[in-house]
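Peer 1: mind folding the following:
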Amino acid sequence: MFIHLGSDKIIRTSELIAIFDMSIEKSSKISKQFIEQASKDKKTEIIGEEECKSLVVTCNKVYYSPISSTTLKKRANQLLTN
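Peer 2: Presented below is the predicted three-dimensional model:
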């Protein structure tokens, strides 16, 4: 199954590790270090041109999504319960 992250980006649900609100980047030292390292390794991708509202962590990348973390979590839960 797949989950739509915004714009034209779709990922496999099997690759999904976590979905976070953008505030985590500022509130947690560990998550900030994780994002900085992913950025250095060129493993981040900004989706679309809108303001980023959530971070989606997958096996290979960290995506900055314009869709809220609440909406993405609902989409993921719907796929898991079907």
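
Peer 1: from here on, just use CA atoms for contacts and neighbour counts.
Peer 2: Fine.

Peer 1: what about residue 67, distance to residue 30?
Peer 2: 23 Å (C-alpha to C-alpha, to the nearest Å).

Peer 1: who has more neighbours out of the two?
Peer 2: residue 67 (20 against 12; other C-alpha atoms under 10 Å).

Peer 1: from memory that one sits against residue 5, does it?
Peer 2: Yes. With contacts counted by C-alpha atoms under 8 Å, residue 67 reaches residue 5, the gap being 6.7 Å.

Peer 1: before we go on, could you also do this sequence so I can check it against the first one:
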Amino acid sequence: MFVHIGGGKFLRSDTIIGFFDIEAATQEPATKELLKKAQEEDKVESLCADLPKSIILTDKKIYISSSAVKTLEKRLTEG
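Peer 2: From the prediction side, this is the model:
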């Protein structure tokens, strides 16, 4: 199954590790370090035309999306 994560991007559901609220997640030092390292390795892709609301962690990349976590979870569970 594929999940639309915003910006016209679809991911296979089995590659998604988790959805995280960007505001809450970026308060944690470990998350900041993970994002910094991923950016240095060119493994962060922003899909935002608007204000970013979520971080989507996958097995290979991190996506920044303007879709809310609840919206992404609903898309994942309801197909």
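
Peer 1: tally of neighbours for the residue lying closest to residue 62 of the second structure once chain neighbours are set aside?
Peer 2: Once flanking residues are discounted, residue 62 of the second structure sits nearest to residue 44: 4.8 Å by C-alpha to C-alpha, 6 or more residues apart in numbering. Counted with other C-alpha under 10 Å, the neighbours of residue 44 of the second structure add up to 20.

Peer 1: was I right about residue 13 of the second structure contacting residue 76?
Peer 2: Yes. With contacts counted by C-alpha under 8 Å, residue 13 of the second structure reaches residue 76, the gap being 7.0 Å.

Peer 1: joint contacts of the two?
Peer 2: Counting by C-alpha atoms under 8 Å, 6 or more residues apart in numbering, the residues touching both residue 13 of the second structure and residue 76 are residue 3.

Peer 1: and the residue nearest to residue 62 of the second structure, what does it touch?
Peer 2: By C-alpha under 8 Å, 6+ apart, the contact list for residue 44 of the second structure reads 35, 38, 61-64.

Peer 1: quick one: the helices in the first structure?
Peer 2: 24-27, 29-40, 69-81 (DSSP state H).

Peer 1: how about the ones you listed, which one is nearest residue 57 of the first structure?
Peer 2: helix 29-40 (9.7 Å; C-alpha to C-alpha).

Peer 1: chain center to the closest one, what's the gap?
Peer 2: On the basis of C-alpha atoms, centre = their mean, to the nearest Å, helix 29-40 of the first structure sits 14 Å off its chain's mean C-alpha point.

Peer 1: elements contacting it?
Peer 2: Packed against helix 29-40 of the first structure by the contact rule (3 or more C-alpha pairs under 8 Å, 6 or more residues apart in numbering; DSSP states H and E) you find helix 24-27.

Peer 1: contacts for the helix it packs on?
Peer 2: Counting by C-alpha under 8 Å, 6+ apart, 31-32, 35 sit against helix 24-27 of the first structure.
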